[in-house]
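A.B. asks: can't give you the sequence, but here's the structure:
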């Protein structure tokens, strides 16, 4: 499984780390998890036909 991130998300991650922004980190992780779940569901649907 591969998660592709945008340049903006990469910069956002760096800023979160520098600022030690726990709330921002959690929000970004939730977004990543949502996209991973969407990819997983899409792959499952295409596999089932």
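C.D. replies: Alright, I've got the coordinates. This structure is a prediction, so every number in the text was calculated from the model and none was measured.
A.B. asks: all contacts plus neighbour counts: C-alpha atoms, from now on.
C.D. replies: Noted.
A.B. asks: Which strands and helices lie in contact with the helix ranked longest in the chain?
C.D. replies: What stands out as the longest helix in the chain, according to DSSP state H, is helix 22-48. Here helix 22-48 touches helix 7-19, going by 3 or more Cα pairs under 8 Å, 6 or more residues apart in numbering; DSSP states H and E.
A.B. asks: Residues in contact with the helix it packs on: which ones?
C.D. replies: Under the criterion Cα atoms under 8 Å, 6 or more residues apart in numbering, residues 22, 24-25, 28 lie in contact with helix 7-19.
A.B. asks: Take those and lay them out in CSV including distance to residue 49.
C.D. replies: Shown next, in CSV, are the contacts of helix 7-19 (distance: Cα to Cα, whole Å):
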residue, distance to residue 49
22, 40
24, 38
25, 36
28, 32
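A.B. asks: Next one for the comparison:
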């Protein structure tokens, strides 16, 4: 069944835009966690070296 008004295509575009925004938000969240974990690991390594170099 075809949609002569094009409402279906517009709805699909809106769904795609929403999904894209959701994926972007998820990617940013994962990146923030990864950066935080890297900073904590880096600080722990720096502290370990600082304590064992005296």
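C.D. replies: Noted; the coordinates are in hand. The model shown is predicted, which means the values in this text are computed figures rather than measured ones.
A.B. asks: picking up where we left off before, is it possible to export the contacts of helix 7-19 of structure 1 to TSV including neighbour count and distance to residue 37 of structure 1?
C.D. replies: Output for these, formatted as TSV (neighbours: other Cα atoms under 10 Å; distance: Cα to Cα, whole Å):
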residue	neighbour count	distance to residue 37 of structure 1
22	11	22
24	16	20
25	16	18
28	16	14
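A.B. asks: if we take the residues you listed, which one ends up nearest to residue 46 of structure 1?
C.D. replies: residue 28 (27.2 Å; Cα to Cα).
A.B. asks: And that closest one, what's its match in structure 2?
C.D. replies: Alignment note (TM-score structural alignment): residue 28 of structure 1 maps to residue 22 of structure 2.
A.B. asks: Just give me the residue right at the centre of structure 2.
C.D. replies: residue 27 (1.2 Å; Cα atoms, centre = their mean).
A.B. asks: what's the distance between that one and residue 13 of structure 2?
C.D. replies: Distance, residue 27 of structure 2 to residue 13 of structure 2, by Cα to Cα, to the nearest Å: 21 Å.
A.B. asks: What's the match for residue 48 of structure 1 in structure 2?
C.D. replies: Looks like residue 48 of structure 1 aligns to residue 42 there (TM-score structural alignment).
A.B. asks: Distance-wise, check its match relative to residue 36 of structure 2.
C.D. replies: 10 Å.
A.B. asks: And for residue 19 of structure 2?
C.D. replies: Noted for residue 19 of structure 2: a distance of 26 Å to residue 36 of structure 2, by Cα to Cα.
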